[in-house]
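J.: Pasting a predicted model and its sequence here:
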Amino acid sequence: MAMKSVCLMISQKNNVPNIVVLGSGGGLRAMIALLGTLVELKKQNFLDAVMYLCGVSGSTWCMSLLYGDGKWSENLMSLEKKLCENLSNFSWHIRKAIKFLEESSKDEHYSLTDFWASCLVYQILQQFDENELADHKEASENGINPYPIYAAVDKEKLSEDDRNFPGTWFEFTPHEVGYTALGAFVSTKHFGSEFEKGKLKKKKKKKHICYMQGLWGSALGSMEENLKFIRANIQPSYLVKTKIISLIDAGLAINSAYPLVLRAERRTDLIISFDFSSGDPFETIKKTATYCQKNSIPFPKIEDQEMDENNPSDCYIFRGDKSCPTVMHFPLFNNMNCSDKIEEYRERFPTFCMSFCKGNIEDLLEKAGLNVSNNSGKILQEIKRLGSSSHTKQF
């Protein structure tokens, strides 16, 4: 009820803070943790105030599964139960995976992304979603759910060792895909087709959600390990063709999609960042600060706060001047929800893990939810502060 009162208050003043929720990468751990986070945001009445939901790698797996339901934010509790049951049951069929791979091999853009999607992502998520990203338009237009943004990066630009180049970042939404910084976009339904001078030249077969999940989460897929698996388990020669993969997991640049939501047109006021990374839980915000500094993008200073990667707290708030968004940063495992067992939890939930038992899934959901419930007062305070100040952009 408190959240609804705040939303009413700020709407009456025509100062609506533009709120973004970021989910970092981290494989299956990130997928489950984002689900637990969103469930608790809903319970605390914050989810209705979120404008954008933006994910990298494992977080995109959670998002793309949810947006298959047009009213997912209203059905979160039942969806949570269903997704947890799916993750606990083995329903991957190698024959089905091979069939999709054989069909994919006929496409000139066939690559190891097809293998990763069909044989590994399908196996991790225990479902093969044959719908398309453009099919999620209804779920993103009905005003019920936050608008989804999925991140990838250009492999060729990333290989130039220039990870701070804005043109490296590529975004996907149900409506359009393209280079964020360049403003170069095409309709999502034509992703993978050929264009010349901005016009559609040759329409290609549409990519299904499972393929997208493989592309967005490709950092977990080692080319060498994939080839070993193929040669050891699947004999058809079409699986080992050499192709170029252009777009890869954005986590290889920054493991959270700050560059997409810092796009000026998005007028972001408050970034609520949930970090599900392994290792240093502050690496994403440190890399973002460097990225923003090199590209003259307003971002709050982070040097003034002590950040102990081995013993992090559960919530950090970074504020800047009126040109900067406020950032609330939440490390997944911290000294509040794990006490003195942070390292133990990190070891229990490694990134390169294809499944967790039911008990671990429930534990991870709880830990992620605690980061929201334990800090609901702080989140509410920041929304109030931004809503009542001239900091907020006018709509």
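T.: In hand now; what should we look at? Numbering: from 1, shown residues only.

J.: drop to CA atoms for contacts and neighbour counts, all remaining ones
T.: OK.

J.: Touching, residue 214 and residue 113? I think so.
T.: Yes - contact criterion Cα atoms under 8 Å: residue 214 and residue 113 qualify, at 5.9 Å.

J.: More neighbours: which of these two?
T.: A side-by-side neighbour count of residue 214 and residue 113, using other Cα atoms under 10 Å, places residue 214 first with 29 against 25.

J.: I'd like the next helix or strand past the helix or strand hosting that one.
T.: Element membership for residue 214 (DSSP states H and E) is helix 209-216. Once the chain leaves helix 209-216, the next helix or strand it forms, by DSSP H and E, is helix 223-233.

J.: Now do the buried residues in that following helix.
T.: Of all the residues in helix 223-233, those buried under the rule 16 or more other Cα atoms under 10 Å are 226, 227, 230.

J.: Serialize these to CSV and add fields for distance to residue 330.
T.: CSV is the format used below for the buried residues of helix 223-233 (distance: Cα to Cα, whole Å):
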residue, distance to residue 330
226, 33
227, 37
230, 39
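
J.: helices and strands around the host helix or strand of residue 273, which ones?
T.: Secondary structure from DSSP H and E places residue 273 in strand 270-275. On a contact count with 3 or more Cα pairs under 8 Å, 6 or more residues apart in numbering; DSSP states H and E, strand 270-275 meets strand 19-23, strand 326-331.

J.: give me every residue that touches residue 89.
T.: By Cα atoms under 8 Å, 6 or more residues apart in numbering, the contact set of residue 89 is residue 126.

J.: also this one, for the comparison:
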Amino acid sequence: MASILFPGGNTATSEKTNSKIRFSSDLSAGEKKSIENRKAKVSACLTSLGMNVDQNKIPQIAVILSGGSMTAAIGSLGTLVELKNQNLLDAVTFISGCSGATWLMTSLYDKGDWTKNLDSIDNELRAQWASLNFDATKGIQKLIAAAEQDNYSLTHFWAYIIVNFTVSELNEKVISSQRAVCESGNVPYPYYSSVDKQQVDTKGKNNFGTWFQNTPHEAGYPLIGAFLNSEYFDNKYSNSQLVKKEPELDLCYLQGIWSSALAAPEQTLKLVIEKIVEYIVQPYAPKSKPSTGLLSGLPVLGNLNLITSILSDLEKILKEGAEGSKVLVEQLLTVLSVVRDTVTYQLVKWMNDRWDTNDLEEKLNLFSILNLLQLVELAGLVIPVAKVLIKTVLCLVGWIWGTTDNFLYKSGASVPSDLTDKEFRFLIDAGFANNSPYPLILRKEQQVKLILSFEFYPMLDPFLGIKQASDYCKANNIPFPKVEIDPADQFNPDGCYIFEDVNTPTVFHFPIFNRVTSEGTVQQRTAQYNIANLKYSIKDIDKLYDIALRNVRNYAEKMKDKIQLLLSDLVD
């Protein structure tokens, strides 16, 4: 779709607008080059399938890989492998991924011409994901460096600890390094999705300022038509001028942005608290209680003995599972009220507000965090991760994710003022808007004729993504086929659904667990591959991988038949 705000396009080259910000509905020069060079690959692929092809009239085919944590990563791998086995992968021009699917995508595109070497990459990735080995030390080092930045958020912790652990890799490459292989035309062009939290919260999922994309060439708001070069993403701008150039963000951090919605907020919160304890508190907390001399440094707190006593009593009650812990938290809050500006006070206040909803394990974990935090912040305990601890806890109580320097800040461009009046934007997992990132491949300029959409998150509704895409298209006047689904199929879907209409792209929709490849076990599989699970055994990985293979294999001929019809329509 053309940009709502810049229908004719406008490259920002005036004195008032930095040349590295592009306001246009058009695709970037790098995207155009990649798409143009891809035509030869697509043409050769379709010719090998016995189709008559005019290279100037090739249907644009897009693959959508939904989110779904490791389920999505594994399912996406099996999907792409079988598309290659069926000689269909080279017919694809675009791949758009969300959340866990982006974990796979970054690993593939880092390897250059991955479509050529997919067989060996496939085995390597499955073994890597089953491994419990990951570089926690490097993750902590990255966090220590990140904590020196103004825009530190829980996304840093999520990326360098949780994503690092889940995929057994801390990816320090940069997204711009993927340009060369894309421009060669050897691989489909990738779109990595996220959404602007402020826009989602205030204007909803279908607002044109909600969706954000990262590609090897640019980052920006595709429906608004506001972009900047990828290497300048999350650099400080003001009045459309670059204020300060920072090193390009590594892919591990970007994965943190793209995959920050593991599950329900409470599950995510619980996991973050557990990992703070595991990787910050346990390794760095004093093995024995500090001396009174150390504690005497507490500012303005004449009742040191009372604080120590409350903490000791709280620990004892929690470990014994006895009643009365809430009263002690309230007492501690009262005592700390003289230092309200401290993160320690903010943590205790937050704990007090939600204490009754926490289970015992979470209460113990929060106590451990509090105990180390008050030693660091109030008593002057020196540990290498002091700033990481303080900033992570501050972001925890504020639930701050994806803090990003706003390249549109005070830009003066013809974009909504609520996108230009704040110095920071907060970018989060696109699953908060739609777990299947249709908006990134539905722009008029992309001319997509066939969408192969693979759904890996069936917990609520295996059709939720395509239903939300339909709503999005209605709200923004984008051509999309009518979506009608038998309610009985929600908990026992078929293997493939085809949605088509006049002057719209055709959509093939594939629920990962269905009555064809998971006959009689749809709900069992759905529960087994819950997206809250970060790790699977190689046996379980291979089982899910095989299901994804069969989902593609079963409908390969239908896909080929549709492509043939599209070719015929283009010739006519």
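T.: Cool, the structure landed. Quick caveat, the model's predicted, so the values are computed rather than measured.

J.: before we move on, back to that, can you check which part of structure 2 the strand holding residue 273 of structure 1 sits on?
T.: Under TM-score structural alignment, the match for strand 270-275 of structure 1 in structure 2 covers residues 450-455.

J.: That stretch against structure 1, how far on average?
T.: Taken over the aligned residues, the distance from stretch 450-455 of structure 2 to structure 1 averages 0.5 Å (mean Cα distance after the TM-score superposition for structure 1).

J.: ok, and what's touching that stretch?
T.: 59-67, 76, 436, 462-463, 465, 505-512, 563.

J.: what sits against residue 52 of structure 2?
T.: 46, 567.

J.: So what does it match up with in structure 1?
T.: Using TM-score structural alignment, residue 52 of structure 2 lines up with residue 9 in structure 1.

J.: how close does that match sit to residue 76 of structure 1?
T.: 26 Å (Cα to Cα, to the nearest Å).

J.: can you tell me which helix in structure 2 is longest?
T.: Once structure 2 is assigned using DSSP state H, the helix that runs over the most residues is helix 29-48.

J.: Structure 2: matching residues for the helix holding residue 214 of structure 1?
T.: Aligning helix 209-216 of structure 1 against structure 2 (TM-score structural alignment) gives residues 251-258.

J.: Over to stretch 31-47 of structure 1?
T.: Stretch 31-47 of structure 1 corresponds to residues 73-89 of structure 2 when matched by TM-score structural alignment.

J.: rewinding a little: any buried residues in the longest helix of structure 2, and which?
T.: Buried, per 16+ other Cα under 10 Å, within helix 29-48 of structure 2: 30-31, 34-43, 45-46.

J.: Contacts made by that helix with the rest, please.
T.: Contacts for helix 29-48 of structure 2 (Cα under 8 Å, 6+ apart): 52-55, 58, 87-88, 90-93, 179, 182-189, 217.

J.: Tell me the buried residues within those.
T.: Of the contacts of helix 29-48 of structure 2, these count as buried by 16+ other Cα under 10 Å: 53, 58, 87-88, 90-93, 179, 182-189, 217.

J.: Among the contacts of helix 29-48 of structure 2, name the ones in helices.
T.: Judged by DSSP H, those include 179, 182, 183 as members of helices.

J.: could the residues you listed go into TSV alongside distance to residue 385 of structure 2?
T.: Below are those laid out as TSV (distance: Cα to Cα, whole Å):
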residue	distance to residue 385 of structure 2
179	36
182	39
183	42
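
J.: and which of these is nearest to residue 523 of structure 2?
T.: Closest approach between these and residue 523 of structure 2, by Cα to Cα: residue 182, at 38.8 Å.

J.: With adjacent residues omitted, what lies nearest to the closest one?
T.: residue 34 (5.5 Å; Cα to Cα, 6 or more residues apart in numbering).

J.: State the distance from that neighbour to residue 261 of structure 2.
T.: Where residue 261 of structure 2 is concerned, residue 34 of structure 2 sits at a distance of 31 Å (Cα to Cα).

J.: Could you do residue 549 of structure 2 as well?
T.: Distance of residue 549 of structure 2 to residue 261 of structure 2, given as Cα to Cα: 26 Å.

J.: Please apply the same query to residue 277 of structure 2.
T.: For residue 277 of structure 2 relative to residue 261 of structure 2 (Cα to Cα), the value is 20 Å.

J.: tell me, the top strand by length along structure 1 lands on which residues of structure 2?
T.: In structure 1, taking DSSP state E as the definition, the longest strand is strand 147-154. Using TM-score structural alignment, the residues of structure 2 aligned to strand 147-154 of structure 1 are 189-196.

J.: With structure 1 overlaid, report how far the matching stretch is off on average.
T.: So stretch 189-196 of structure 2 averages 0.3 Å relative to structure 1 (mean Cα distance after the TM-score superposition for structure 1).

J.: so where do the strands sit in the stretch 351-500 of structure 2?
T.: 403-405, 424-429, 448-455, 497-499 (DSSP state E, counting those that start in this stretch).

J.: Would you reformat the ones you listed as a markdown table and include mean neighbour count and distance to residue 571 of structure 2?
T.: Formatted as a markdown table, the strands of the stretch 351-500 of structure 2 follow (neighbours: other Cα atoms under 10 Å; distance: least, Cα to Cα, whole Å):
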| stretch | mean neighbour count | distance to residue 571 of structure 2 |
| --- | --- | --- |
| strand 403-405 | 21 | 46 |
| strand 424-429 | 24 | 40 |
| strand 448-455 | 23 | 14 |
| strand 497-499 | 16 | 22 |
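
J.: what residue is smack in the middle of structure 2?
T.: Nearest to the mean C-alpha position of structure 2, by Cα atoms, centre = their mean, lies residue 258 at 1.8 Å.

J.: My reading is that residue 213 of structure 2 is in a strand; is that accurate?
T.: Yes - per DSSP: H, G, I helix; E, B strand; the rest coil, residue 213 of structure 2 lies within a strand segment.
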